[in-house]
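1. for reference, the sequence and a predicted model appear below.
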Amino acid sequence: MPRVKSDDGTITFFLAFGANRQMCRLTTTFNTQKQAFSYLQKHRTEFERMARTRLASGELEDGIVVLSML
C-alpha cells in the first residue's frame, strides 16, 4: 500500500520482490496527494515495471527508486 509523503503530489510506495521491499518515490505535477495517488493506481503496472528495471540496473538515489510522471 502506498504511503503519502508530506510533499504535495509526491507519493512513496514499496515494490515487493520476494521477501524484500524496495522504497519507490513518484513525483507528479498534481497539486494534491489524492490526485497523485489516483494517478499511481491508474498506472500501477507501468510504474512497477519501470521501478523493477531501475532497481535491476542500480538506478537508485539514496537507496530509493525515483520515478516521475509518464
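-> That came in fine, so what should we check first?

2. contacts, neighbours, all on C-alpha from now
-> Fine.

3. longest helix in the protein, please.
-> For the chain, the longest helix by residue count, based on DSSP state H, is helix 44-56.

4. now do that helix: distance to the chain's middle.
-> 9 Å (Cα atoms, centre = their mean, to the nearest Å).

5. please compare the first structure with the one that follows:
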Amino acid sequence: MRIVPRLKLDGGGTITFFLALGAGRQMCRLATTFETQKQAFSYLHKYRTEFERMARARLDTGELEDGVVVLSML
C-alpha cells in the first residue's frame, strides 16, 4: 500500500491524497496547519508510513466521513 502523489490543497487547510489498495484507490484527507502546499506536501512525505497505517486502520474499522478517510496532523 502506498500514497499516490496526487495532491491538492483545499480551502480549509487540508491535503487530499489517494491511498492505493490493489487496483482501487481510497480518498483520504489530511488536516494541516501549514500555510503553503509545499510545507504540507513535505510533512505528508515525512510521515507517509504513519499516515498509511492510520488510514488503513480507519478504513478497516469503517471510520469514514462521506466515504473519505479523514486524518489530522501527528
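-> Received the coordinates, thanks. None of these values were measured; they are calculated from a predicted model.

6. what does the longest helix of structure 1 correspond to over in structure 2?
-> Counting by TM-score structural alignment, helix 44-56 of structure 1 falls onto residues 48-60 of structure 2.

7. which residues does the matching stretch contact?
-> 1-3, 19, 28, 44, 64, 69-71 (Cα atoms under 8 Å, 6 or more residues apart in numbering).

8. ok, stretch 8-20 of structure 2 next?
-> Against stretch 8-20 of structure 2 from outside (Cα under 8 Å, 6+ apart): 1-7, 25-35, 37, 40-41, 52.

9. looking at these, which are in strands?
-> Secondary structure from DSSP state E places 3-7, 25-31 of the contacts of stretch 8-20 of structure 2 in strands.

10. what residues sit buried inside the longest helix of structure 1?
-> 47-48, 51-52, 55 (16 or more other Cα atoms under 10 Å).

11. got it, and stretch 14-28 of structure 2?
-> 14-19, 26, 28.

12. same check on stretch 63-74 of structure 2?
-> Buried-residue list, stretch 63-74 of structure 2, by 16+ other Cα under 10 Å: 68-71.

13. possible to save the residues you listed as JSON lines with secondary structure?
-> Converted to JSON lines, the buried residues of stretch 63-74 of structure 2 look like this (DSSP: H, G, I helix; E, B strand; the rest coil):
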{"residue": "Val68", "secondary structure": "strand"}
{"residue": "Val69", "secondary structure": "strand"}
{"residue": "Val70", "secondary structure": "strand"}
{"residue": "Leu71", "secondary structure": "strand"}
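
14. figure out the helix or strand that the equivalent of Ala16 of structure 1 over in structure 2 lives in.
-> Structural alignment (TM-score structural alignment) places Ala16 of structure 1 against Ala20 in structure 2. Element membership for Ala20 of structure 2 (DSSP states H and E) is strand 14-21.

15. I'm done for today, thanks for sticking with me.
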